[in-house]
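# sharing a model that was predicted from the sequence below.
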Amino acid sequence: MAYLDAFVRRIGSMMHIEVQTGRGRMDLIVTHNQRKYIVETKIWRGTHYHQAGKRQLARYLRVEDETEEFYVVFDHRQAPEPRIETEIIDGVTIYCYVIPVVQAAPSNV
């Protein structure tokens, strides 16, 4: 988050982490040019969990009176597949980014 925070500050914006809402907490809110960008982050745990995260974000957005936002999923599987998806759920546009996170196995030394 430190790298993202540095970037957000450099462009004159603000980042808020784990913001309380009427329906729980939002992972990340970035305000830029008087606009609010809501970002939900998850770790890949399968298709069902992935779709549930999108529905969760759509509920947050309706409460916050927003119509489009971002869903970032970190995929730690053995052979992760990057994806970019755009989906409309209950009138809300979700921009989804599945980001492969490939980590080398620790050595036995």
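Perfect, I can see it now.
# going by C-alpha atoms from here, please, whenever you check contacts or count neighbours.
Will do.
# what's the longest helix along the chain in contact with?
Longest helix in the chain, counting residues (DSSP state H): helix 47-63. With contact meaning Cα atoms under 8 Å, 6 or more residues apart in numbering, helix 47-63 is reached by 21-23, 26, 38, 40, 42, 44, 67-69, 71, 73, 89-90, 92-94.
# pasting the second one now:
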Amino acid sequence: MLYLKPIINGVGNYYVESRTRNQERTDLIVDYMGKRYVIEMKIWRGNAYNERGEDQLSSYLEYYHLKKGYMLSFNFNQKKKTGVREIKVKDRILIEAVV
């Protein structure tokens, strides 16, 4: 998030742990040049935990009436598989980056 401030400076805003009306908390929302980006951040704790994160992000996208969201997964395993992939959950597109 440290890198976001100079990028969106004067052109947008970002919100950390923003609360929705149904009392859920999104990790990060970025409003930039008239668009909204919802970002979910997770520490890798296995496939089941990751899938719950994808479902969680999908529900946030539904709440904000968006079709595309972003998930950033931090994987500290020695044999991790890093990269970016696009997945579909229900009718939403999730861009997931594993670092």
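Yes, it's here. Values in this document were obtained by computation on a predicted structure and should not be read as measured data.
# hmm, back to that, the longest helix of the first structure: average distance to aligned residues in the second structure?
In the superposition with the second structure, the average deviation recorded for helix 47-63 of the first structure is 0.8 Å (mean Cα distance after the TM-score superposition for the first structure).
# can you check which part of the second structure that helix sits on?
Per TM-score structural alignment, the counterpart of helix 47-63 of the first structure in the second structure is residues 47-63.
# hang on, the earlier thing: and the longest helix of the first structure, which residues are buried?
50, 53-55, 57-61 (16 or more other Cα atoms under 10 Å).
# now render those as TSV, adding distance to Arg77 of the first structure.
Listed next are those as TSV, based on distance: Cα to Cα, whole Å:
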residue	distance to Arg77 of the first structure
His50	14
Gly53	18
Lys54	20
Arg55	23
Leu57	23
Ala58	26
Arg59	28
Tyr60	28
Leu61	29
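# show me the strands in the first structure, by range?
Using DSSP state E, the strands assigned to the first structure run over residues 14-21, 24-32, 35-43, 68-75, 83-89, 92-100.
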